[in-house]
Structures are given as structure tokens and as C-alpha cells.
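Novice: Need a 3D model of the following:
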Amino acid sequence: MNHSAPATLADQPDLSRFADVRSWIFDLDNTLYPRHTNLFAQVDVRIRDYVQRLLDLPSEDAQLLQRDYYRRYGTTLRGLIVEHGITPDDFLEYVHDIDHSPVEADPRLASAIARLPGRRFIFTNGSRLHAEKVMARLGLGPEFEDIFDIVRADLLPKPHPDTYARFLSENAIDPTSAAMFEDLARNLEVPKALGMATVLIVPRGTEEVLAETWETEGSEGAHIDHLTDDLGVFLETVLSGIPAA
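Specialist: The predicted model follows:
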């Protein structure tokens, strides 16, 4: 890919790089399921409610603080730990106590992931239990070797470089033969610097997306190798170019 030009859905770069990938690393929320499922909106509301209850704030002030911590610390949880010294268990249990039924089974995605050569991982700033519930709804599970969640990350979220280092070390992954799939461009900067192929999952072209402005920043950066609005179709395209074992 010529990094002087941004990746676009209409102008995908050469996919041959994926022939050498042996570790496939997936974010969870808004990556393995599409953003329009709106599952994370439930989590967002419960985070706001938690902050409001914890700090005895009006709803609007709690939401502003939640957003501030999310942007500055990577997760609201990290901000609450640093600024207020909370312990994570109650927070994680409360904010992920949601209705997972909006996530629908995705046989096409499950089949594509199962056929990827090598090892598969989930690397999320959420909790393991939340990841397992999402995976069950999607029809995923045994294909993945590990779920590396925020607790495994010692509560230090992506995009902190130490968290990527911990993940790679614990799973003995060579980043130069890895690919990472994410819905936040800033979470792909470190992977690209380490030598991974990077894929940004973007909303469908006609979708109305309610997201923080900063969340969409960087999608045209040189650290993004590929863009896709359909992960299953993208993986099928990648697989079509990988010689059968």
C-alpha cells in the first residue's frame, strides 16, 4: 500500500500480506459485531449511571466526566481507578450486565474465522464474561485460543503500549506475522509500529453513527492498511488469496 494515500473502501490495497499472517487478533465491541447492533450503547448508559451513583453527580455531569475519562485514559474505568481509586470488580459486573440478544448469529463470519490459518485471539478493553456472551451469540468460541481482557491487561487499556506488549508476550506472538482488526483507529497505531497488518472496521456507508468525534479520527492515517465495513466478507476475500494448506 502507498501510505501517501489513505485507505478507502473503494480502493483496497494488495491483500497478499495476509498470506504470511499466523496470528489473527480481533477487538470485540463494534468489530466482531457491527456498530449498528448498538450493543455498546447499553454499556455506555450503565457506565454513565455508575459514575453518577459513585460520585453523586447530575446525569449530564456524569456523562461529561465519563467521556473525558474515556478519551484521556482509554476507558472510563481506568479514569475512575486513577482519579478515584476504585476497585474494578463492581464496575465491570455492573456495566456489562446488559441484554446481549441484539447480537445475532453470524455463520458467515464464524466460518471465515474458523478457516483462518494459524491462531486466533480476542483482545478487548471489556471483560472476559462480556466477550464470552458476545461470542456465544455470534456462534464463535473454540476457534479462539485466548481472550485477553481488561483484567488480564492489569486494567491498563489499549492503546497503551505496555498492554500490547503484555498481550504479545503472554501469547508468544510475533507481531510481524500478525494482523489486528479494530474499530478505533488510535488502537491500531501501536500494532502498525510493531509490524502488524492493520484493518479498521468502519460503519456501513448508510449507517447513522452516534460516536464521539475523536473516535473516528485517524481513519485515514498511514497506520491503517485496510478499511472494511463487513468483516466476514473481508476475511473471505483474504482467504481467497491464501493458498490452501
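
Novice: CA only for contacts and neighbour counts going forward, please
Specialist: Fine.

Novice: what about the strands in the chain?
Specialist: 23-26, 119-123, 146-148, 178-182, 197-201, 226-228 (DSSP state E).

Novice: compare with the first, here's sequence two:
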Amino acid sequence: MVFEDLYMQGQRPKYDCLLFDLDDTLYPLSSGLATSCRTNIEDYMVEKLGIDKSKIHDLCNILYKNYGTTMAGLRAIGYDFDYDEYHSFVHGRLPYENLKPDPVLRSLLLNLPYRRVIFTNADKVHAAKVLSKLGLEDCFEGIVCFETLNPTHKSTVSDDEDDIEFVGSRTFAATNNGSSSEIFDIIGHFAQPIVGLGLPKSPIVCKPSEAAIEQALKVANIDPQRTLFFEDSVRNIQAGKRVGLQTVLIGTSQRVKGADYALESIHNIREAIPELWEADRKSEVAAYSGNVAVETSVTA
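Specialist: Have a look, this model is predicted:
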């Protein structure tokens, strides 16, 4: 029995789940959706939040860098808005027609003998539309998206342990209507830092926060030690690595710190990680071995 147990352990696949980012991972950056999304975010900030157009470029860069998404950053510094309205504005005008069915990727995914889950910062409507356009809507077990990690519109900064924590010793209090008593001047903060004044934290949970990744793994019942994480973002890859995931950086063949693999395109997965298909062969060998009769000697 000991030999049999060791043998079966040796046949066990290295992974039991593949976790995929969505945008610019399952389709190329050249599709133009990312560029259009950035433009829509900037338009929203000007048209809906009344932010001075001359500050938009710098503000977007700072918020994205420090909060994971511009949306999370906007909420952190004091802007209150409806999440669904924001997503509708930002994603509703994207050139989805640029995305075409991808039968090659579909075949690759369906032939991978593992759980397959999407993990995106985007909302569920956008995720469903992208997967539909790519012809991949039935290739995944489920989707961990914005609504999964942010199930309600939290109008105030919460002390809940699941919220994203950011470095800083002081935050701004929110008023009853959800808007800060003043908008935190984050551009000025970085131009002339004040000792002891840290960044306000965001009520929005999203990558690359390790807490967000851990929460996603918990929700989807995923063991990080037996999961391969596909992402186009270096910082998301590195955050995933810190929580125990094996990682694949998409969009470049140059490996960076935190990436176990680097692929120019998701289509290169079979050539770059052939071990993913070895699970099928091992299971076939195990099944065959289990049917082989073993002759034993019996004494009277």
C-alpha cells in the first residue's frame, strides 16, 4: 500500500487550477480596448466628477500606480460615485467589435485538464461581453470580478479587514453622504510630502492588493500552491507570487522578478509550458496501472 500511495502521488498533476486575468491577457493589447478605456476614464473624470482637464494625466498615473485602478484611487481621495454608472460609462463605449472569436485559444483552454477561473478587476458585464466576443464564455468555471470582491457600494472608508490597506498613518474622515470633507490633493502630496501624512485608503478591493488576491482565492476555493496565475501586469504577477501562486507573465517573452514563465502571447502556452498537458498522460498511465493484475504468492 505504501508503494501504491507513493506511486499515485507521483502521478498527481502539479496544478489543479489555472487562474486567468482577462483584459490584455486573453486578447492582445493591440486590440485597442486598453487605450479606449483610458480615454473613457479621463472623460468620466472631467464630465462626471468635474476634475480640471489639465490635471487628468498626472492624476490618472498617480492613482493607478498607488491604488491598482484609477477607480479605487478616486474613491480613496474623496470622490463618491455610483460604481455601476462608472463601469457603464468607462466600458460601455469600448470597441468590442475589435475582439474576434479565438478558436485556437478556445481549443487550448478546453484541452487543459484543470479548473479554469477568470480573475479580473473589471465588472461582470464587461467580463461577460469580452468572453462572448472571444467565443470563450463556456471555457471557464467562474469569474471573480469587481462585484465579487466589492459586493456593495461602500460609501465610506471601512475598517473591514478585507478592505485594501495602504501605507500611511493618517486618513481623511468621510461625511455622511460618502464624500470626504475635502478632496485629498494627491498630486500635491507627492510634489511636497508632509511628514506623517500617508495616503488615504480605498474602500475598493482590487489587484494588485495581496488581500484582494487572497480574498479571490478564498471565494473560488483555490489553493495558491497548486495554481498557475496568468497576467499581463508585472505588479499583479509579483503580488500573486507573494501569496504563493505560480505565475505566467503574458505579453512579453522576457521574464521578470516574480514570473515563473513569460509568454509573448497566451497562444504560446503549449510550447512554453508543455507540462500542463502531461497531466492527461499521467492520468492515463495511472488508470492503466490500476487495471493491471498483480500476482502475489499466498501461503496456506
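
Novice: Mind checking the TM-score on these two?
Specialist: The TM-score (TM-score structural alignment, normalised by the length of the first structure) is 0.81; 214 aligned residues with a CA RMSD of 2.0 Å.

Novice: nearest to residue 154 of the first structure, of the strands of the first structure?
Specialist: Proximity to residue 154 of the first structure (CA to CA) singles out strand 146-148 among those, at 10.5 Å.

Novice: Could you measure from the residue nearest the centre of the first structure over to residue 143 of the first structure?
Specialist: What sits nearest the mean C-alpha location of the first structure, by CA atoms, centre = their mean, is residue 27, with 2.7 Å. Relative to residue 143 of the first structure, residue 27 of the first structure is positioned 15 Å away (CA to CA, to the nearest Å).

Novice: Kindly report the same for residue 172 of the first structure.
Specialist: 18 Å.

Novice: Would you mind telling me which of those two has the busier surroundings?
Specialist: Taking neighbours as other CA atoms under 10 Å, residue 172 of the first structure and residue 143 compare with residue 143 leading, 15 against 10.

Novice: quick one, longest helix in the first structure?
Specialist: helix 39-55 (DSSP state H).

Novice: Show me what it is packed up against.
Specialist: The helices and strands touching helix 39-55 of the first structure, judged by 3 or more CA pairs under 8 Å, 6 or more residues apart in numbering; DSSP states H and E, are helix 59-73, helix 88-95.

Novice: Quick check, residue 131 of the first structure in contact with residue 28.
Specialist: Yes: using CA atoms under 8 Å, residue 131 of the first structure is in contact with residue 28, at 6.8 Å.

Novice: which residues are common contacts for those two?
Specialist: Here residue 131 of the first structure and residue 28 have residue 124 as joint contacts, going by CA atoms under 8 Å, 6 or more residues apart in numbering.

Novice: Excluding chain neighbours, give the residue nearest to residue 69 of the second structure in space.
Specialist: Nearest-residue entry for residue 69 of the second structure: residue 63, 6.8 Å, with adjacent residues in sequence omitted and distances by CA to CA, 6 or more residues apart in numbering.

Novice: Aligned against the first structure, show me the partner of that neighbour.
Specialist: When the first structure is aligned by TM-score structural alignment, residue 63 of the second structure is paired with residue 69.

Novice: list the contacts for that match?
Specialist: The contact partners of residue 69 of the first structure, by CA under 8 Å, 6+ apart, come to 75-80.

Novice: Neighbour-wise, which one of those leads?
Specialist: Ranked by neighbour count (other CA under 10 Å), the contacts of residue 69 of the first structure have residue 77 at the top, with 26 neighbours.

Novice: Go ahead and confirm it touches residue 93.
Specialist: No: counting by CA under 8 Å, residue 77 of the first structure stays clear of residue 93, with 11.9 Å between them.

Novice: hang on, the earlier thing: nearest to residue 201 of the first structure, of the helices and strands packed on helix 39-55 of the first structure?
Specialist: Here helix 59-73 is closest among those (CA to CA), at 19.2 Å.

Novice: how close does that closest one sit to the second structure?
Specialist: Here the mean offset of helix 59-73 of the first structure against the second structure after fitting is 1.8 Å, by mean CA distance after the TM-score superposition for the first structure.

Novice: how about the helices in the first structure?
Specialist: Listed in chain order, the helices of the first structure (DSSP H) span 39-55, 59-73, 76-84, 88-95, 107-114, 128-138, 161-170, 189-194, 231-240.

Novice: okay, these in JSON lines with distance to residue 224 of the first structure next?
Specialist: Below are the helices of the first structure laid out as JSON lines (distance: least, CA to CA, whole Å):
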{"stretch": "helix 39-55", "distance to residue 224 of the first structure": "23"}
{"stretch": "helix 59-73", "distance to residue 224 of the first structure": "20"}
{"stretch": "helix 76-84", "distance to residue 224 of the first structure": "25"}
{"stretch": "helix 88-95", "distance to residue 224 of the first structure": "30"}
{"stretch": "helix 107-114", "distance to residue 224 of the first structure": "21"}
{"stretch": "helix 128-138", "distance to residue 224 of the first structure": "25"}
{"stretch": "helix 161-170", "distance to residue 224 of the first structure": "17"}
{"stretch": "helix 189-194", "distance to residue 224 of the first structure": "8"}
{"stretch": "helix 231-240", "distance to residue 224 of the first structure": "15"}
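
Novice: what about those, which gets the closest to residue 204 of the first structure?
Specialist: helix 231-240 (11.0 Å).

Novice: Tabulate the strands of the first structure (JSON lines), appending mean neighbour count.
Specialist: Formatted as JSON lines, the strands of the first structure follow (neighbours: other CA atoms under 10 Å):
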{"stretch": "strand 23-26", "mean neighbour count": "22"}
{"stretch": "strand 119-123", "mean neighbour count": "22"}
{"stretch": "strand 146-148", "mean neighbour count": "21"}
{"stretch": "strand 178-182", "mean neighbour count": "24"}
{"stretch": "strand 197-201", "mean neighbour count": "25"}
{"stretch": "strand 226-228", "mean neighbour count": "24"}
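
Novice: Now tabulate those strands in a markdown table and tack on distance to residue 112 of the first structure.
Specialist: Output for those, formatted as a markdown table (distance: least, CA to CA, whole Å):
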| stretch | distance to residue 112 of the first structure |
| --- | --- |
| strand 23-26 | 12 |
| strand 119-123 | 12 |
| strand 146-148 | 18 |
| strand 178-182 | 14 |
| strand 197-201 | 16 |
| strand 226-228 | 15 |
